[in-house]
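Prediction below, plus the sequence it came from.
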Amino acid sequence: MFPLKTTEKVETWPVVTWLLIAFNVYVFTQQLIVADPGEFFMTWGLVPGNYPRLFSTAAATDISFWTLVPFITSMFLHGGLWHLLGNMLSLFVFGPNVEDRFGHGKFLVVYVACGLAAGITQIAFSTPDGAMVPVVGASGAIAGVMGAFFVMYPKARVVSVIPIIVIPLIVRVPAFFYLLFWIGMNVINALKEMQMSFTDTESAGVAWWAHIGGFAIGMIYAAILGKRKSAENEG
């Protein structure tokens, strides 16, 4: 099932959403001319194994500008065309409404914050077989956008296409259930991957925990914003 659009209208032009899409596409075109893609991803992707003491008291001594850079750069790299298209489709569908509610500047801050949280979460739950596999993609940050949408627009509907053999089926799915199903599948797959790591089974190579971390932070930001607006209205 693929999302096409939401039923919620926007009052402002989603300039940040479109700039993010454009920048992601631009970066992908530059990836295509890199001489050594493997080395490129190891340098600019987020490699969990490079942060063995991130959650210890020694973390402060390990942190430098260059160790923090991949937390940002990894958000704009993609492993392939379908990876890019899938992420940009989700940002195109859910981004405008969330940007409309947050405002342009705050939306960008939340997007980046969710991407950072996604990276930290992925490192925290990384398995030994994935420790030196670079994590790339905007999906963690976009998961945060989806988490915010989940809180802000629970009564909205997501126009989605379900490919059935040759004839696609267009349906309107309640956003609450669509996103609940999406995050539920991520949790299930994340737990399965943890179980697989104990049996030395090769993982699927998807950053499930990054999605979960980003989604959670997006929900929290949206909930905080909702409370602030309620307080302002009451005042």
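Structure's in. What do you need? Numbers count the residues shown, from 1 in each chain.

Please make it C-alpha for all contacts and neighbour counts, starting now.
OK.

Flag every buried residue along the host helix or strand of residue 209.
Applying DSSP states H and E as the criterion places residue 209 in helix 208-234. Residues of helix 208-234 classed as buried under the neighbour-count rule (16 or more other Cα atoms under 10 Å) are 208-219, 221-222, 225-226.

this is the comparison structure:
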Amino acid sequence: MKQTIQYEAFYEQIGAINGWDFSTIQVVSEGVLWDLYTEVIHHTLPSDLLLDIGTGGGEALLSHAGAASLLVGIDLSHGMIQTAQRNLLSSGRSNVRFIQMNAEQLQFPDQFFNMISSRHAPFCASEAYRVLADGGMFLTQQVRENDKYNIKKAFGLEATEDLPTSTLAEKYLNELREAGFRDIHLKEYNATEYYARPEDLLFLLTHAPIIPDFGERATDVQTLQRFIQQYQCDQGIRTNAARFLITARK
């Protein structure tokens, strides 16, 4: 429970600052097999209604606003929604809405949406099933447990590079089946990332919940410097991005 509370406070703080805007980071990835929102839009019709769970600052949803008739982004964090509202105002989009809401209790009518996405955010399978129209699609991308394994190891956290199965993926697969979803498919990747500069990695660790309470310990900067020295190569500072994607139909 303590870690959950810390993460909620972290999301509130980061949400008010920049949402999930990591566009300033210089990073090259090798082995990325898909882009979540490209996958979502591939299954979306211009007349569809789309729900994005855990929308953060709304950057991804706004960049794909032309793909659906109405796009609704929800997030539990008040700070994230504040940032999303500012981004919406700057975008000039009229078919996007951002609402602070708990994914465990979706405040929408039954069978309201044709498409639901969830990126790196918890969701309730039964609630997603309820508000999804018959024939609609649900897609979620989540972070595998072996993501950034060498960074976690450098900071003394339990981590392994080779993870044959994801406990979180199995949990979500079971919940989706129990909710009534069909045509459920799972795919995964473990890509290599190269961060161009130390400040790129510093920004990541400061704005993403990879190392709990990063920056609050006097030794964190020294640990990061040692990590950079060990994993610096010609392409940049090497780590990994491990993800899984689940698609399901109602």
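That came through, no problem. Just so it is clear, the model here is predicted, and its values are computed rather than measured.

so what number do they get for TM-score?
Comparison of the two superposed chains (TM-score structural alignment, normalised by the length of structure 1) gives a TM-score of 0.24, and 92 aligned residues with a Cα RMSD of 5.6 Å.

Tell me how far the helix holding residue 209 of structure 1 lies from the chain's centre.
Here helix 208-234 of structure 1 is found 15 Å from its chain centre; the criterion is Cα atoms, centre = their mean, to the nearest Å.

Who are the packing partners of the longest helix along structure 2?
Ranked by residue count and defined by DSSP state H, the top helix of structure 2 is helix 2-17. If contacts are counted by 3 or more Cα pairs under 8 Å, 6 or more residues apart in numbering; DSSP states H and E, helix 2-17 of structure 2 sits against helix 78-91.

rewinding a little: list the helices and strands the helix holding residue 209 of structure 1 packs on?
Right, helix 208-234 of structure 1 is packed against helix 104-124, helix 139-152, helix 175-198 by 3+ Cα pairs under 8 Å, 6+ apart.

so which of these gets nearest residue 62 of structure 1?
The closest of these to residue 62 of structure 1 is helix 104-124. By Cα to Cα, the value is 15.0 Å.

So which bits of that closest one are buried?
For helix 104-124 of structure 1, a neighbour-count test (16+ other Cα under 10 Å) marks 104, 107-108, 110-124 as buried.

quick one: that helix to helix 139-152, angle?
Using axes from the mean of the first three to the mean of the last three Cα atoms, to 10 degrees, the direction of helix 104-124 of structure 1 lies 120 degrees away from that of helix 139-152.

For the residue nearest the centre of structure 1, give me its contacts.
Of all residues in structure 1, the one closest to the mean position by Cα atoms, centre = their mean is residue 140, 2.1 Å from it. By Cα atoms under 8 Å, 6 or more residues apart in numbering, the contact list for residue 140 of structure 1 reads 75, 114, 115, 117, 118, 119, 210, 211, 212, 213, 214, 215.

hmm, back to that, the helices and strands packed on helix 208-234 of structure 1 into a markdown table, with extra columns for distance to residue 164 of structure 1?
Formatted as a markdown table, those follow (distance: least, Cα to Cα, whole Å):
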| stretch | distance to residue 164 of structure 1 |
| --- | --- |
| helix 104-124 | 33 |
| helix 139-152 | 25 |
| helix 175-198 | 18 |
